[in-house]
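**Student:** what follows is a predicted structure for the sequence shown.
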Amino acid sequence: MKQRSPLLPIFLIVLVDVLGFTIVIPLLAYYAERFGASPLVATTLVSVYAVCSLISTPIIGNLSDKVGRRRMLLISQAGTLAGFLMLAWSHSLWMVFVGRILDGITAGNLSLAQAYISDHTKPENRAKAFGVIGVAFGIGFMFGPGLGGTLAEYGLHVPFLVAAGLSALSIFCTATLLKKETPPQEVAPSTGPMPAGRRPGAFDIATYGTYFKRPRLGSLYLQFFLFSFAFSCFTSGFALFAERRFSTHPALHRVPGEMCKLTVDEKLETSSALPGTILLDGQALAHGEWWIAGPKTIFVAYEPCQKLQSAQKLEAKFPWTAHEVGLQFMFTGFLGILLQGGLIGRLVKRFGEIRLVLAGFVAAAAAYVLLGFAFTVSMVLLVATISAFGNGVLRPVITSRITQVAGRHEQGVALGISGSLSSFAMMLAPPTGGALIDHQWLLGWALVPASVAAVGFIVALATPDGKSREPELSSPP
């Protein structure tokens, strides 16, 4: 009887997992702000998850060698489910952090799925198999953020409940579609390459140092880290940036010295003691400030509060709520699918990998600079298009170059280090950007990833050419 391929169940499992994850991407910052978090604290949610996953993923990978991929995948998915439920039921900021920590300490869904495929496919078929995971990721990133933004219209907790439901579905798929594995004691020792994505321990400094000392491989790892840092800074802070840059009426910028603030409640009253003065819940307006009365209404007072004669009600468009941020990520994901689904191979053949990496860093840096000066929706869409090309090129091409330079029997460790570098970037970049947004330095926030991408361009330009593999550190047993 022909053995059933694991590709379809793995595809479905990864797709459902990624959908659940991407649904909450546009919402975490807004959700944290709901509980009084500053931009710095809100972006730290990303870093907390990265720290936990950096420590736990190698441990989960090692345990999966002993008890089986399927069993550890179920445990990892259960942790994700618990994390989403904690987020949905949160009533204070500490519960939001606990939800992210729960998800982080059981992180490993993707690396376990990759390892499962590596165990159950022949070496010559693995590139195609991993491509299936890439397609699942692309579809998830294309539809997840938009779905999350739409669900947020019914309450910020709703997307987290839906994500939890998808996590439960992924557990069901794993339990029913993946076959039970051979008991560990009967598994023959592997003499081939280490499963893709196997990471060294978080504190295995010696291994990281050894690989970084290799001329071309070390340079490629630095490029990957710089790309990941810039991308993480952008993705973690964009919602907070857009909320502050675009969620006010232009009139608020034209006459900042002649506006007053309404506080506490949406009910407007006129004071009989001070004729013409607008009160809110019995309190007079404070001169020089403004107030958003509702989701699409701003009340602006054009005279000092003590001399108010009237107030003008303006209908303000808020183009960057959670809904619109989700749609923006969806647009970027769609462009990424077009690029990685069919164009990237042709571009590599036409221009070569080195030129594409250089062009990718230039495009990313240009997009981030333009974002700093963007004040219209059309400008943001232009930025999204340029960044989709830059970031869509950099990740697969740099990863491809790493696999070409690393030894044939080092692929698992080589790619695992890339994953760890991505986690390190997610630890450092979000709070860096969050601190700048916290101080209202919106242009500075955009220039940080632009500068990092520019450094990436310089490093790529100085990287020695060549596709030959560097000498391996050790041979397989």
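**Tutor:** Sure, I can see it.

**Student:** make it CA atoms for all contacts and neighbour counts henceforth
**Tutor:** Noted.

**Student:** which residues does the residue most central in space within the chain contact?
**Tutor:** When Cα atoms, centre = their mean is applied to the chain, the residue found nearest the centroid is Thr235 (5.4 Å). By Cα atoms under 8 Å, 6 or more residues apart in numbering, no residues touch Thr235.

**Student:** next SSE downstream of the helix or strand harbouring it?
**Tutor:** Using DSSP states H and E, Thr235 sits within helix 215-246. Later in the chain than helix 215-246, the nearest helix or strand by DSSP H and E is helix 250-254.

**Student:** can you name the element that comes right after that next one?
**Tutor:** strand 260-261.

**Student:** show me what that following strand is packed up against.
**Tutor:** strand 286-287, strand 297-301 (3 or more Cα pairs under 8 Å, 6 or more residues apart in numbering; DSSP states H and E).

**Student:** switch the cut-off to 6 Å
**Tutor:** Strand 260-261 sits against strand 286-287, with contacts defined as 3 or more Cα pairs under 6 Å, 6 or more residues apart in numbering; DSSP states H and E.

**Student:** and here's the other structure:
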Amino acid sequence: MRKPSVGIIFLTVFIDLIGFGLVIPLLPIYAKNFNATGWQIALVMAAYSFMQFVFAPFLGRLSDRIGRRPVLLTSTAGAAVSYLIFAYASMQQGGTALILLIASRAFAGVCGANITVAQAYIADITPPENRSKRMGLIGMAFGLGFIFGPILAAVARTYFGDSGPGWAAFALCAINFFLALTILPESWKPSSEHVAPRPHLAQWMHTLSRPKVGLLIGIFFLATFCFTCFESTLGLLILSKFSLKFDSAKGIRTVSYLFIYAGLVGALVQGGATGRLVKALGEPKLIALSLFLVAISLGPLPFAQNWTQVLILLALLSIGSSLTRPPVFGMISNFSSAQEQGVTIGVAQSAGSLARIIGPLFALPLFTYQQSYPYLICGAISLLTGILAWQRLSRDHAPAVAAEPQKAGS
């Protein structure tokens, strides 16, 4: 374990996600200001995840072949360019602005697939028994970025207008690139025995056909799907349940505070408790228990009668969802060879991006029909997935091929 390198990767992901969180709350507002139709707003929101879905395995495979550092540097520089386009789009009007907005989010999605490479970097420099703990730090950076991004967006927009968040995100990515360029060492020295590249679909089939890895990716897909359904409908649920108006300052502020609260709880748990819980329970049981927590909090959420109940259920849900990702990716890494860390994690990330595309398409129409249905259905899915994880992952838990850590910069 190389603590300086882990810290730099943490900072890289944190700054990346601050940039992401800066613009996400503003996308529907900007798209609406550009006279976008409903499907065009959906396209703006889905462009990022769709490009991540396509490019995560590619960037992971590329980093397996040429090293992690050049891929991280290139993608970070690309992210800076995407936010420049976003800032420029926010100063335009009509169709041109909308096209630029979609293009900026699509390009950001390509570059944002570097979370795959960051996780592969962590796997490279961390012993197998500590990988779930280190993946928890990546999750913590993810959560904190989402918390501070919207706050910084509000400040930037107040002082610099509509283009302010784009310029702020560009500046952060530029700083991120400079830090990585000057400080971040290479973690992976490609060998002459690297695995031959496969086409996108063939790589998916190869990865999913590996029993343990395929099961873990399936669990991650379902967990991400359920959380995305919750995430895309929570604001509407709260506004409806407590008779708040979407276009009122109080309504927007209340929903923002709830997301910050949930993100903070999740980030603290991922950064502080993951390692100890993995040691106490083991990855398979922790994954199952995290899904059980999601199930018992997600199902009752639409029936909460007061703010105390909402906050308790949100805390349980945040704890559960934050404890799923680190052990899943720790196990995926431990069941993958050193030569396939990047591409295997890339396929898993791609599955998560697919879930983030499908989730809102499933949840929002269902929520319109009956508000409780997305929560009840996703609660049931989480419960069944937890049972599956408890039964299947605990069998033959020894990793088939454990990739040993490399020395960063070697």
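**Tutor:** All right, it came through fine. Here the structure is a predicted model, which means the values were calculated and not measured.

**Student:** for the helix holding Thr235 of structure 1, the distance to its chain's centre please.
**Tutor:** 10 Å (Cα atoms, centre = their mean, to the nearest Å).

**Student:** repeat that for stretch 375-386 of structure 2.
**Tutor:** Computed by Cα atoms, centre = their mean, the chain-centroid distance of stretch 375-386 of structure 2 equals 20 Å.

**Student:** now it on structure 1. Mean distance?
**Tutor:** Once superposed with structure 1, the aligned residues differ from stretch 375-386 of structure 2 by a mean of 3.1 Å; criterion: mean Cα distance after the TM-score superposition for structure 1.

**Student:** related to what we said a few turns ago, mean per-residue distance, the helix holding Thr235 of structure 1 to structure 2?
**Tutor:** Taken over the aligned residues, the distance from helix 215-246 of structure 1 to structure 2 averages 2.9 Å (mean Cα distance after the TM-score superposition for structure 1).

**Student:** the residue nearest to the centre of structure 1 pairs with which position in structure 2?
**Tutor:** By TM-score structural alignment, Thr235 of structure 1 lines up with Glu231 in structure 2.

**Student:** same deal with Phe97 of structure 1?
**Tutor:** Using TM-score structural alignment, Phe97 of structure 1 pairs with Ile102 in structure 2.

**Student:** and the gap between the residue nearest to the centre of structure 1 and Gly336 of structure 1?
**Tutor:** Thr235 of structure 1 sits 15 Å away from Gly336 of structure 1, taking Cα to Cα, to the nearest Å as the criterion.

**Student:** kindly report the same for Gly360 of structure 1.
**Tutor:** From Gly360 of structure 1 to Gly336 of structure 1 the distance is 13 Å (Cα to Cα).

**Student:** do Pro449 of structure 1 as well
**Tutor:** From Pro449 of structure 1 to Gly336 of structure 1 the distance is 19 Å (Cα to Cα).

**Student:** and if you look at Ala175 of structure 1?
**Tutor:** For Ala175 of structure 1, the distance to Gly336 of structure 1 - Cα to Cα - is 31 Å.

**Student:** which of the two has more neighbours?
**Tutor:** Per other Cα atoms under 10 Å, whichever of Ala175 of structure 1 and Gly336 has more neighbours is Gly336, with 25 against 15.

**Student:** ok, Glu186 of structure 2 touching Val71?
**Tutor:** No - counting by Cα atoms under 6 Å, Glu186 of structure 2 stays clear of Val71, with 10.5 Å between them.

**Student:** quick one, strands of the stretch 251-400 of structure 1?
**Tutor:** All strands of the stretch 251-400 of structure 1, identified by DSSP state E, counting those that start in this stretch, fall at 260-261, 268-270, 278-280, 283-284, 286-287, 291-294, 297-301, 311-315.

**Student:** can you list the ones you listed in JSON lines and add distance to Val405 of structure 1?
**Tutor:** Shown next, in JSON lines, are the strands of the stretch 251-400 of structure 1 (distance: least, Cα to Cα, whole Å):
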{"stretch": "strand 260-261", "distance to Val405 of structure 1": "60"}
{"stretch": "strand 268-270", "distance to Val405 of structure 1": "68"}
{"stretch": "strand 278-280", "distance to Val405 of structure 1": "66"}
{"stretch": "strand 283-284", "distance to Val405 of structure 1": "68"}
{"stretch": "strand 286-287", "distance to Val405 of structure 1": "64"}
{"stretch": "strand 291-294", "distance to Val405 of structure 1": "55"}
{"stretch": "strand 297-301", "distance to Val405 of structure 1": "57"}
{"stretch": "strand 311-315", "distance to Val405 of structure 1": "57"}
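
**Student:** among those, which is nearest Asp103 of structure 1?
**Tutor:** strand 291-294 (34.1 Å; Cα to Cα).

**Student:** may I see the buried residues of the closest one?
**Tutor:** 291-293 (16 or more other Cα atoms under 10 Å).

**Student:** now tabulate the residues you listed in CSV and tack on distance to Phe351 of structure 1.
**Tutor:** Output for these, formatted as CSV (distance: Cα to Cα, whole Å):
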residue, distance to Phe351 of structure 1
Trp291, 53
Ile292, 51
Ala293, 54
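
**Student:** of the residues you listed, which is the nearest to Ala453 of structure 1?
**Tutor:** Ile292 (36.6 Å).

**Student:** check contacts around the closest one.
**Tutor:** When contacts are counted by Cα atoms under 6 Å, 6 or more residues apart in numbering, Ile292 of structure 1 touches Ile298.

**Student:** can you tell me how far it sits from Phe238 of structure 1?
**Tutor:** Ile292 of structure 1 is 21 Å from Phe238 of structure 1, by Cα to Cα.

**Student:** cool, Leu356 of structure 1 as well?
**Tutor:** For Leu356 of structure 1, the distance to Phe238 of structure 1 - Cα to Cα - is 25 Å.

**Student:** ok, those two, which is more surrounded?
**Tutor:** Between Leu356 of structure 1 and Phe238, counted using other Cα under 10 Å, Phe238 has the larger neighbour count: 23 against 20.
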